[in-house]
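> What follows is a predicted structure for the sequence shown.
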Amino acid sequence: MGVLALAEPAYAGEQPGNTQGSNTEQSGGGDGSGIYATARITYSGSVAKGGGRGNVTSADVNWTPPPCWYAPFLGAKDFKKLMSKDIESQMNTPGIGGTAGAALSELKRHYEDDYGWTDTPGYKDYNVENDGKGMFWAAVENPDEPDILKRSSCNDLPFWVENGEAPPPQHEEAITPEILAALAYQHMQLPDTKVTLAPEGTTKVNLPTWAWLDKAVFDEVQATAALNVPGFNIQATTTAKPVALKLEPGTKDADTYPASGECAINADGSIGEPYAKGKADETPPCGLRYLRSSGNGTYKLRATITWEIAWTGTGGAGGDLPNGTFGAEQDITVQEIQSINR
C-alpha cells in the first residue's frame, strides 16, 4: 500500500541549526498531553556551519549516508488531528474514486477501525487512549541524498512505538545510534590545514621541498548527532583522527617522498619533519622534488589528509566508519635553477 500524501509533511524534519564548534539544543515541545513537535536531530561539536553537509569525503566510494529512516513523529492526539483532517480533505476532493478512493478508505479503517495487515497492526481511534505512552513514528528523508528514489524508499505507514520500546523489527530503517553516527560523519567539518613547505611558495628544479604538519594544528575532530524525545533518547559521536598526508605535485614531472606520496603520521601526532638549516641536500621524510620549471605559471600542489573515523553511541554501541579525506591546493612556483645554497 502506498504512503498517504499528507497535507502537512509526515516527515520528522532533520533540521540542524548549529554552527561549527558550537553546541545546540533543539527539542520537541509539548503541552503536557503527550503531544510533541516533530523530532529533530541536533548536531554539536565540529560540524558544518548551519548544520549543512560537511567537507569530509568518504575514502570508500561505495559508502553513502542513510537516504532515509524512521523516527518519532507525533503523539496520538496530534497524529489523529493531522491524519483525520488530511484523509477527509482528500476523500472530499472531486474526482477521488476507484483505486485512490479505496486506498483512502482502507487507510481510514487502518487508523480508526483496527484494520491491519500482516506485520501491520491496526489502531482504534488513532490509539488516542494511549496518548502520552508512546509516539507514532514516520519516515524521514535525508535532504542531502540526491537520488529521490533512495530518499523516498522508507515508505511504511506511520506506526506506533511505546515509550522505552524498540520499533518493530520489520522497520529496519528505524533510527539507531549507528544511523546517527553516519549523519554526524556526513556533517563533520574538518580543519582546512595548509601544509608547511620549505622552500615555501617558490622552489627550484631538482631541489627537495620539505612538507610537514605540526600536531598543534593537526588533531582529532569530534561531531555528535542526537535525537531526544519523551521516551526515546539516543546519540552518537564520531571521532576523526588524522593518520596520513598524501601529496600530489600537480604535474607528472615530479618525485614524491616517499614514492607513494603518502606520509604517515609520526609517534607524536605530527606528519613529516620541519626543515632545518644544513638539510638542503637531504631527502625529506615527507616532501617532493619538481623536475621541470612551472614556466610563467604555477603547479597546483594538492595535500590531502586521511582521517580514521570511528563512533560510539548510546548503550555502548560503536564501531568504525570508512576513512575520510579532505584536501586543499597550494600554488607552487618552480624556477629553472639546478641548485641553491641555504
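Arrived safely, thanks for sending.

> make it CA atoms for all contacts and neighbour counts henceforth
OK.

> Can I take it that Lys88 is in a helix?
Actually, residue 88 is Glu. It isn't Lys. Yes. Counting by DSSP: H, G, I helix; E, B strand; the rest coil, Glu88 is found in a helix.

> residues near it, how many?
By other Cα atoms under 10 Å, the residues close to Glu88 number 13.

> Any buried residues in stretch 122-134, and which?
Neighbour-count burial for stretch 122-134, with 16 or more other Cα atoms under 10 Å as criterion, is recorded at 122-123, 125-128, 131-134.

> now, which of those lie within strands?
The strands, defined by DSSP state E, take in Gly134 from those.

> In the buried residues of stretch 122-134, find the pair that's most separated.
Gly122 and Gly132 (18.6 Å; Cα to Cα).

> another one to put next to it:
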Amino acid sequence: MYGLTLRRVLAASFCLTAVVVPAAAASADDKSRGSTFGGFKDGKAETGAGGSREVTYSGNGSAGNKGGGGNLSVPVGNWSPPPCWYAPTYTPKELKEKVDASPYSLTGRAPNNGRLKQEMDQDIRHMYSEGEYKDFNLKKQGEGKFWAAVPNPNEKDAAKRESCTRLPFWVKNGERPDDVENAISPEILSKLAYAQITVPETRVELNPKDKQTVNLPTWVWLDKGRYRPLSVKASVDLGGGEEIWARTTVTPDSLKLDPGTENATVHPESGECAIKGDGSIGSPYKKGSGKKAPPCGVTYLRATQGGGTYTLSSTLTWKASWEGSDGAGENDLPTGEFGGQQDVTVQEIQSIN
C-alpha cells in the first residue's frame, strides 16, 4: 500500500499543471441526458496547460456556434474521454530543471512536509541521475523525450485525473510505446477531439413563422447550411518529423420534436425526423400543401390561453466517426445530442358558416 501511495505522489509531482475548463453551457434538458465536455474559445481549443502543450487541435469543430450551442451530450455511463494519458513532455534538460527545482534539491534539507517528501525527492533524483537513466539522458538531448502523465483538464474527478501513476520514461523521437497503457494513441486522440467539438444550438425553422393555428400543420425544418458536418483533428508531435493524429467528425442524423403539450400531433408519428439524402432534415412549406401532413412538423389541437405559450423542444442527434494516422478508424464513438427550445403561440381562428 505504501509503495502504491508513494508511486502516486511521485507521479503526481510530474503531472503538467491542469486548468479545469468548464463545459460549454447546455440546456437543462441536455444536462439531464448526460455529460458535456471541453470547448473552444475564439476558435482555439481550451484545454488547460497540459492539454495545450502536448495535444494540438485544429478543424471546424466550433463552426456555427455564434448564437449559442455547446458540447454534445451523451448517455450517462456510456462513454467519456480518458481521465489522463502519457505523452512526450520533457527534454532531458527540462526534466533536470524540474527535479532541480524541488524544495529538497534547492535547500539540501527536508522541507516542512517532512521526511516522506525528502525520501521521494531522493528517489526521483537517484532514478534519473544514477539509476535507470544516467544524468537525465543529457547526452541524448534532441534524440527523444521523457513521456509523462498528462491529466485531462476536463476530468472533474481528481482521483481519476491522477490515475496515470508511472514516472516519466524515455522514448526515442518518432516512436510510441505500445506496451504502456494510456500512452497517447490515435484512439485516445479521437476521444479528445470528440470532446472538443461544439455544435450550434438546435433551433428549427417554422411555417407559419409566427403564430400557429389550431388544426393547421406547422412545418418544421433545419437550416442545412447551419447544421452540417463538423470535425476536429487532434495531433501530437512525436519528434523526428513524426506525428500521430485522429480526426473526429460529427454529422447531423435525426431531429426529435416535443410539442410541449399533449394537445398536439407530431409528424411523423414517432416525432423523429430523419436526415434525407441531401443532408437536410424536414422541408419548408410549399404553396398549395394546405392541410397536408408535413414530413416533419406539429399540428396543435388546442390554442394557448391567456397570452401563454407552448414550449417546443427540438433535439438534434449527431453521429460520430473518426480516422487515425495509423489507418485506424471506427464508428465506435457515441451518438451525441444537443437540444433547444422555442416558445410557440397557437391561435384558434373562428369561422361562420
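In hand now; what should we look at? This structure is a prediction, so every number in the text was calculated from the model and none was measured.

> Could you save the buried residues of stretch 122-134 of structure 1 as TSV and add columns showing distance to His110 of structure 1?
As requested, the buried residues of stretch 122-134 of structure 1 are exported to TSV (distance: Cα to Cα, whole Å):
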residue	distance to His110 of structure 1
Gly122	5
Tyr123	6
Asp125	9
Tyr126	9
Asn127	11
Val128	14
Asp131	17
Gly132	21
Lys133	20
Gly134	18
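
> And the buried residues of stretch 122-134 of structure 1, which is closest to Thr314 of structure 1?
Gly134 (19.7 Å).

> Hmm, the closest one is touching Pro167, no?
No. Using Cα atoms under 8 Å, Gly134 of structure 1 is not in contact with Pro167, being 10.9 Å away.

> Helix or strand: which one has the counterpart of Ile234 of structure 1 in structure 2?
Aligned counterpart of Ile234 of structure 1 in structure 2: Ile244 (TM-score structural alignment). Assessed by DSSP states H and E, Ile244 of structure 2 sits inside strand 242-258.

> Give me the helices and strands touching that strand, please.
Identification of packing neighbours for strand 242-258 of structure 2 by 3 or more Cα pairs under 8 Å, 6 or more residues apart in numbering; DSSP states H and E yields helix 186-196, strand 230-239, strand 272-274, strand 310-324.

> Mind putting these into a markdown table with distance to Tyr128 of structure 2 and mean neighbour count?
Shown next, in a markdown table, are these (distance: least, Cα to Cα, whole Å; neighbours: other Cα atoms under 10 Å):
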| stretch | distance to Tyr128 of structure 2 | mean neighbour count |
| --- | --- | --- |
| helix 186-196 | 28 | 25 |
| strand 230-239 | 21 | 22 |
| strand 272-274 | 59 | 21 |
| strand 310-324 | 34 | 21 |
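
> Put together a markdown table for those, with distance to Asn207 of structure 2 on each row.
Putting those into a markdown table (distance: least, Cα to Cα, whole Å) gives the following:
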| stretch | distance to Asn207 of structure 2 |
| --- | --- |
| helix 186-196 | 34 |
| strand 230-239 | 27 |
| strand 272-274 | 16 |
| strand 310-324 | 14 |
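
> closest to Ile352 of structure 2 out of these?
strand 310-324 (27.3 Å).

> Now do the shared contacts for Gly134 and Pro167 of structure 1.
Val161 (Cα atoms under 8 Å, 6 or more residues apart in numbering).

> and the equivalent of Thr333 of structure 1 over in structure 2, what does it touch?
When structure 2 is aligned by TM-score structural alignment, Thr333 of structure 1 is paired with Thr345. By Cα under 8 Å, 6+ apart, the residues touching Thr345 of structure 2 are 210-212, 303-304, 307-310.

> just the buried members of the residues you listed?
Here, 16+ other Cα under 10 Å leaves 212, 303-304, 310 buried among those.

> In strands, which of the residues you listed fall?
Checked against DSSP E, the buried ones among the contacts of Thr345 of structure 2 include these in strands: 212, 310.

> Out of the buried ones among the contacts of Thr345 of structure 2, which is nearest to Gly43 of structure 2?
Of all the buried ones among the contacts of Thr345 of structure 2, Gly43 of structure 2 sits closest to Tyr310, with 35.2 Å by Cα to Cα.

> what's the spacing between the closest one and Asp343 of structure 2?
6 Å (Cα to Cα, to the nearest Å).
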